[in-house]
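Asker: Fold the following, please.
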Amino acid sequence: MKTLVIGAGVLGLVTAWNLKKDGHEVTIVDKIGTYAGASHRSFAWINANHKLPESYHRLNAAGVEAHEDLQKELAAHGTWFHQLGCILSDSTSDAPVNYDARVQESTEFGYPVETIDRDRLLELEPEIDWPTDAALFFPKDGHLDNFTFGDLIRDLLAEAGVDIDVREVDNVESTSSATEVAFAEGGVESFDQVVIAAGAESGPIAQRSGLTLPVAPLDSPGPRTHSLLGITAPTEVALSRVVISDRINVRPRSDGSMFVQVPPVEHRTEEGESTELLDEIGTVMEESLQELFDTSIPVEEVIFSGRSFPEDGVSIVGYLDDAHRIYSLVTHSGMTLAPLLGRLVANELVGGKEELLEDFRPSRFRDGIVPEDTDNFIGRQ
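Answerer: Below is the predicted model of the structure:
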């Protein structure tokens, strides 16, 4: 089967790799290049933590397990998934209530969680000046070396004879026998099936094709679709795992640096990207890091990061057309879900039907779009 994957982010790469393993003739295109979109700017916290509704939690929990399995399968190529857990810390006056609610929810969903005291906090992360005496620990969570992982899948594709073509798709049109793909620079090519996995660009491609794929546009920045992601200089300060809180989010990177987010300033994404904003946020991040670690850690870069975000907040996975030739693969939490969705989508393209995906079909938008019910919780990405 001749299959086109549009988008060379983490979802597109892993899907293309699974399709190639299954014997498809695969072409993958991206208008900018590999990992140029949201995959390039991801905090890459692998988790199923407070992912609602329950069907979305189950999907993300299966995504975590898929990372475990893929790391074992490809262990000879190195380590990119670090399943060392996540600490969630709440320094607000509502902490006891918030902790109880999160524990109850996780317990009902069967997702492991522990309430830990100060001694355990210092055992897990001894260099943090903890502002609280209690926190939650989610042992199934982890973090991904996203570039290491992306480079590996790209290299495996290249070894199999699949390179990423830098080309922009204008529109796609299906018939009973093929899908015609028109490229922005001119030219039309035919494929048996097309997977649209272009992140926030997926919506405009679908719209130009007369299809419904409600993805939040990036032209009106705000905390729903954008984030401010800092990268520190490499540091001797030890950090082993993801730490999420009401004040600051941090996680280690493979070169000894850290990713950092400061939730109280995320609303400033509404101002739009500017040098002045990024400089100011960098200063705030350094102050927050000083408070957390009681030492100075320089922030070398702040990224104004756009997200791939379905309008109702959960994945859009399935066929967009009656001929079942144009398949949507758009989701938030792409880093968590990529190994799972890449496998499930490949199965469905040859006629399979995956139960885990039933609540996430594009057909749910036939009667209109129900906007996401915004919940500003600790750990919201």
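Asker: make it CA atoms for all contacts and neighbour counts henceforth
Answerer: Noted.
Asker: hey, where'd the strands end up in the stretch 151-300 of the chain?
Answerer: Per DSSP state E, counting those that start in this stretch, the stretch 151-300 of the chain carries strands over the ranges 164-166, 169-174, 179-183, 188-191, 193-196, 226-232, 242-245, 249-252, 258-261, 299-306.
Asker: which helices and strands does the shortest one pack with?
Answerer: The elements that strand 164-166 packs onto, with contact taken as 3 or more C-alpha pairs under 8 Å, 6 or more residues apart in numbering; DSSP states H and E, are strand 25-30.
Asker: let's see it at 10 Å
Answerer: Other elements packing on strand 164-166 under the criterion 3 or more C-alpha pairs under 10 Å, 6 or more residues apart in numbering; DSSP states H and E are strand 2-6, strand 25-30, helix 146-159.
Asker: Also this sequence, please, to line up against the first:
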Amino acid sequence: MVGAGIVGASIGLNLAEQGAQVTVLEAETPGAGTTSTSYAWVNSNGKEPESYYAINRAGLLAHREFAAAPAGRRSEDAETWFLPTGHLEIAADVAHEEDVRRRAEALKARGHQVEDLSAEQVRELEPGLVLPEQPRAMILFREEAYLYPLRYLAEALHRLRQAGGTLLTGARVAGFAAPDGGGSPNADSSAAAPVTVQLEDGRSLEADQVVLAAGRWTGGLAAAAGVEVPLAEFQEPGDVTVGYLARTTAVPHPLQRLLTSPWLNARPDGGGRLLLQALDLDVTADPGDVSGPDSELAAEFLRRLRAVLPDAAGAQIEEIVVGQRVMPADGKTIASPVPGVPWMYAVATHSGVTLAPFLGRAVASEVLGHAEPLLEDFRLERFREGVPAEPPRGPRKPGEQ
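Answerer: Next up, the predicted model:
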């Protein structure tokens, strides 16, 4: 198992709990990649087409199951990592209103709890919030949640060890020495010839199956085995692979749930702090040039925050990070045996925080020989006719297509 981010740890845990002998290799420290720089909104909101909605919905439900595990499986001092507080979205222009109502109706038709709120109801939910003068829509998506990803990761790794799995940190993969033959990734692993996983420090390990779940490094690792896992890579500031997150100091009377507004997205981040996101500001996001807490970018985040939450007047920006998204070339999840490499399975996905517990269970099941129907649309074979010339494009403001 290569990668100890939120997806890789979830897969390793499920393999171990199903009786496989699992070693999880992590090049740095667990969660050092995208996991630690995620807005961590758990949802199936606007996730289309139907097959992509289905796996995101499965992820949301799997989070509830993971969080509700009996005491014997949870670590004794486990902190809460899954916060199903709901998501409040406020629209102030026509395009955003049309978009949020379309998504709300689609989710209601699928059985979700979605409510159209009045200004009075919003003020009861979030007393400190300032609404636009003429809000066009205020929608509460009750089933949505946010996550503390590193707390989830710590719990998954705790359960991995309980199940007999091993975690090796500082274990950077250099390449693979392939066996002469071997079985299918969906065959009994005991019949497969072992592959040697070579580490940069000179160590090597033998494995019947290798699962790549190393986030944005998955493509490079697959290339070491002579195959392509097509991922969008950072090319220029503001492209779809990057986005800012700003963390505040403690705010009196902070938000209680996820908020999406025309100017700012925000959610609680523990200790009275907030985590902020503003999609239009992402146009300058560059992982090689990150603004500090005293920058003009930080000042703009604060201006927007104080406009919607006056109680935040004394707050400061504690940290700004540039998150680097894992983005398959067509924007949709990759969860697939690698064609022509019978000992390798590859996973790479946007929405990894939402999908982690579902992918953990589903990928482990496939590696151990049981196909998961919900993953059929997410195989590498879909790229046989070529990789999209242009990477997927993300919205720059709420309601933008």
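Asker: Overlay them and tell me the TM-score.
Answerer: The TM-score (TM-score structural alignment, normalised by the length of structure 1) is 0.92; 376 aligned residues with a C-alpha RMSD of 2.2 Å.
Asker: Could you say which of the strands of the stretch 151-300 of structure 1 is packed most deeply?
Answerer: strand 193-196 (a mean of 27; mean count of other C-alpha atoms under 10 Å).
Asker: Can you check which part of structure 2 it sits on?
Answerer: Alignment of strand 193-196 of structure 1 against structure 2: residues 209-212, by TM-score structural alignment.
Asker: Over to stretch 228-248 of structure 1?
Answerer: Under the alignment (TM-score structural alignment), stretch 228-248 of structure 1 falls on residues 244-264 in structure 2.
Asker: next one: that stretch to chain centre, how far?
Answerer: Stretch 244-264 of structure 2 sits 19 Å away from the centroid of its parent chain (C-alpha atoms, centre = their mean, to the nearest Å).
Asker: same thing with stretch 226-244 of structure 1?
Answerer: Chain-centre distance of stretch 226-244 of structure 1: 17 Å, with C-alpha atoms, centre = their mean.
Asker: just checking, what residue in structure 2 corresponds to Glu273 of structure 1?
Answerer: Applying TM-score structural alignment, one finds that Glu273 of structure 1 aligns to Asp289 in structure 2.
Asker: measure that match to Ile320 of structure 2 for me?
Answerer: Distance check for Asp289 of structure 2 against Ile320 of structure 2: by C-alpha to C-alpha, to the nearest Å, it reads 11 Å.
Asker: sorry, back to before: can you report how many residues neighbour the match of Glu273 of structure 1?
Answerer: The number of residues packed near Asp289 of structure 2 is 11, by other C-alpha atoms under 10 Å.
Asker: Just confirm it contacts Val322, I think it does.
Answerer: Yes - using C-alpha atoms under 10 Å, Asp289 of structure 2 makes contact with Val322 at a distance of 8.9 Å.
Asker: Now do the same contact list for the closest residue to Asp116 of structure 2 other than its chain neighbours.
Answerer: Spatially, and ignoring its direct neighbours in sequence, Asp116 of structure 2 is nearest to Ile139 (4.7 Å; C-alpha to C-alpha, 6 or more residues apart in numbering). Taking C-alpha atoms under 10 Å, 6 or more residues apart in numbering as the criterion, Ile139 of structure 2 is in contact with 87-91, 97, 100-101, 104, 114-118, 122, 260.
Asker: mind running it again at 8 Å?
Answerer: 88-90, 100, 104, 114-117 (C-alpha atoms under 8 Å, 6 or more residues apart in numbering).
Asker: mind putting these in JSON lines, distance to Arg159 of structure 2 and secondary structure included?
Answerer: Putting the contacts of Ile139 of structure 2 into JSON lines (distance: C-alpha to C-alpha, whole Å; DSSP: H, G, I helix; E, B strand; the rest coil) gives the following:
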{"residue": "Leu88", "distance to Arg159 of structure 2": "33", "secondary structure": "strand"}
{"residue": "Glu89", "distance to Arg159 of structure 2": "35", "secondary structure": "strand"}
{"residue": "Ile90", "distance to Arg159 of structure 2": "39", "secondary structure": "strand"}
{"residue": "Val100", "distance to Arg159 of structure 2": "38", "secondary structure": "helix"}
{"residue": "Ala104", "distance to Arg159 of structure 2": "36", "secondary structure": "helix"}
{"residue": "Val114", "distance to Arg159 of structure 2": "34", "secondary structure": "strand"}
{"residue": "Glu115", "distance to Arg159 of structure 2": "37", "secondary structure": "strand"}
{"residue": "Asp116", "distance to Arg159 of structure 2": "40", "secondary structure": "strand"}
{"residue": "Leu117", "distance to Arg159 of structure 2": "40", "secondary structure": "coil"}
